[in-house]
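Visitor: Here's a sequence, model it:
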Amino acid sequence: MKLFVALGSINMLLSVALGAFGAHGLKSKISSEMLSVYQTGVHYHVIHALGLIFIGILSEKLAGTSLAGWAGWLMFAGIVLFSGSLYALSTSGVKALGAITPLGGVAFIVSWLLLAIAAWKSL
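Guide: Okay, here's the model as predicted:
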């Protein structure tokens, strides 16, 4: 499960870089409403990148269940779908991309649920 620590670390790097780009590169290029949408993407990106690291570290303690692995992959998918769609929506203005965002949100919710179940089973 070191893979999730690596994925989380790479996603932290990306979220910091994308956050800085939004704050400095997009501030004068997109509306304040779209900048807020972009910042929401960055916010959830950071939280769930840390979640991936957390899963990678905890996975040894949650041995004997594949739920932690599923949680990690769903969390990664959530980053791509949720944050990725908000980045694309805010920079392109294509409103249809907003339909993808809830799929990422569901992936986040299910990933946290699976992690909780894995922890419960390991008690």
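
Visitor: Please count neighbours and contacts with C-alpha atoms only from this point.
Guide: Noted.

Visitor: Quick check: Ile10 vs Trp70, distance?
Guide: From Ile10 over to Trp70 the distance is 19 Å, taken as Cα to Cα, to the nearest Å.

Visitor: just Leu115 next, same as before
Guide: Going from Leu115 to Trp70 by Cα to Cα gives 9 Å.

Visitor: Who are the contact partners of the residue nearest the centre of the chain?
Guide: Of all residues in the chain, the one closest to the mean position by Cα atoms, centre = their mean is Ile79, 2.9 Å from it. Residues in contact with Ile79, defined by Cα atoms under 8 Å, 6 or more residues apart in numbering, are 44-45, 48-49, 104, 108.

Visitor: could you say what helices and strands the biggest helix by length in the chain packs with?
Guide: Identified as the longest helix of the chain according to DSSP state H is helix 32-58. Contact partners of helix 32-58 among helices and strands, from 3 or more Cα pairs under 8 Å, 6 or more residues apart in numbering; DSSP states H and E: helix 2-20, helix 67-78, helix 84-92.

Visitor: Quick one: closest of the ones you listed to Ser28.
Guide: Nearest to Ser28 among the helices and strands packed on helix 32-58 is helix 84-92; the distance by Cα to Cα comes to 11.9 Å.

Visitor: Please generate a structure for the following sequence too, so the two can be compared:
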Amino acid sequence: MRISVVMAGLNGAMAVALGAFAAHGMAGSEMDYARGLVEKGAHYQLVHAVALAAIAGLVHHVPDEKFLRIAAYAMLVGIIFFCGSLYAIAFGGISAFGAVAPIGGFAFIGGWLLLAAAGYRRFG
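Guide: The predicted structure is shown next:
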């Protein structure tokens, strides 16, 4: 689960940096749409970075950690596809990436459901 901790730290730092850039570096009404996308991406990225850290901390308490490992990877895929697509649209104007965002959203949902399944298996 070392990768989960590393990815949690890197994604957390990136989310904070992008959120700060959106708030301070994307001023002006012509940037409102792009700033909103970056803020949304940073928010989801930060929430899921914290989830990755929590998952890494749970590994020692769950006998069969398979669900936790898959949950961590699903959340990482969600960050790449959902947040990455928002950033691509905001910074590159590549609106075609909007079609990729739902893949990331489904990965986020799957990650949370796998986390729930791991908890049920351990504490149910």
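
Visitor: before we move on, back to that, which stretch among the helices and strands packed on helix 32-58 of structure 1 approaches Ala99 of structure 1 most closely?
Guide: That would be helix 84-92 among those, by Cα to Cα, at 8.5 Å.

Visitor: and the closest one, how far from structure 2 on average?
Guide: Aligned to structure 2 and superposed, helix 84-92 of structure 1 gives a mean residue distance of 0.8 Å (mean Cα distance after the TM-score superposition for structure 1).

Visitor: Same question for stretch 32-47 of structure 1.
Guide: Relative to structure 2, stretch 32-47 of structure 1 is 0.9 Å off (mean Cα distance after the TM-score superposition for structure 1).

Visitor: and that stretch, which stretch of structure 2?
Guide: Stretch 32-47 of structure 1 corresponds to residues 32-47 of structure 2 when matched by TM-score structural alignment.

Visitor: List the contacts of that stretch.
Guide: The contact list for stretch 32-47 of structure 2 (Cα under 8 Å, 6+ apart) reads 11-12, 14-16, 18-19, 22-23, 26, 79, 82-84, 86-87, 89-91.

Visitor: what does stretch 21-29 of structure 1 give?
Guide: The contact list for stretch 21-29 of structure 1 (Cα under 8 Å, 6+ apart) reads 35, 38-39.

Visitor: Could you do stretch 104-115 of structure 1 as well?
Guide: In contact with stretch 104-115 of structure 1 (Cα under 8 Å, 6+ apart) are residues 48, 55, 67-68, 70-75, 77-83.

Visitor: just how off-centre is that stretch within its chain?
Guide: 10 Å (Cα atoms, centre = their mean, to the nearest Å).

Visitor: Over to stretch 74-93 of structure 2?
Guide: Offset of stretch 74-93 of structure 2 from its chain centre (Cα atoms, centre = their mean): 9 Å.

Visitor: try stretch 2-10 of structure 1
Guide: 12 Å.

Visitor: check the fit of that stretch onto structure 2 and give the mean distance.
Guide: For stretch 2-10 of structure 1, the mean deviation from structure 2 after alignment is 1.5 Å (mean Cα distance after the TM-score superposition for structure 1).

Visitor: three-state assignment of Arg27 of structure 2?
Guide: One correction, residue 27 of structure 2 is Ala, not Arg. Assigned by DSSP: H, G, I helix; E, B strand; the rest coil, the conformation of Ala27 of structure 2 is coil.

Visitor: returning to what we had before: between the contacts of stretch 21-29 of structure 1, which is closest to Ala96 of structure 1?
Guide: Distances from Ala96 of structure 1 to the contacts of stretch 21-29 of structure 1, taken by Cα to Cα, are shortest for Tyr38, at 15.4 Å.
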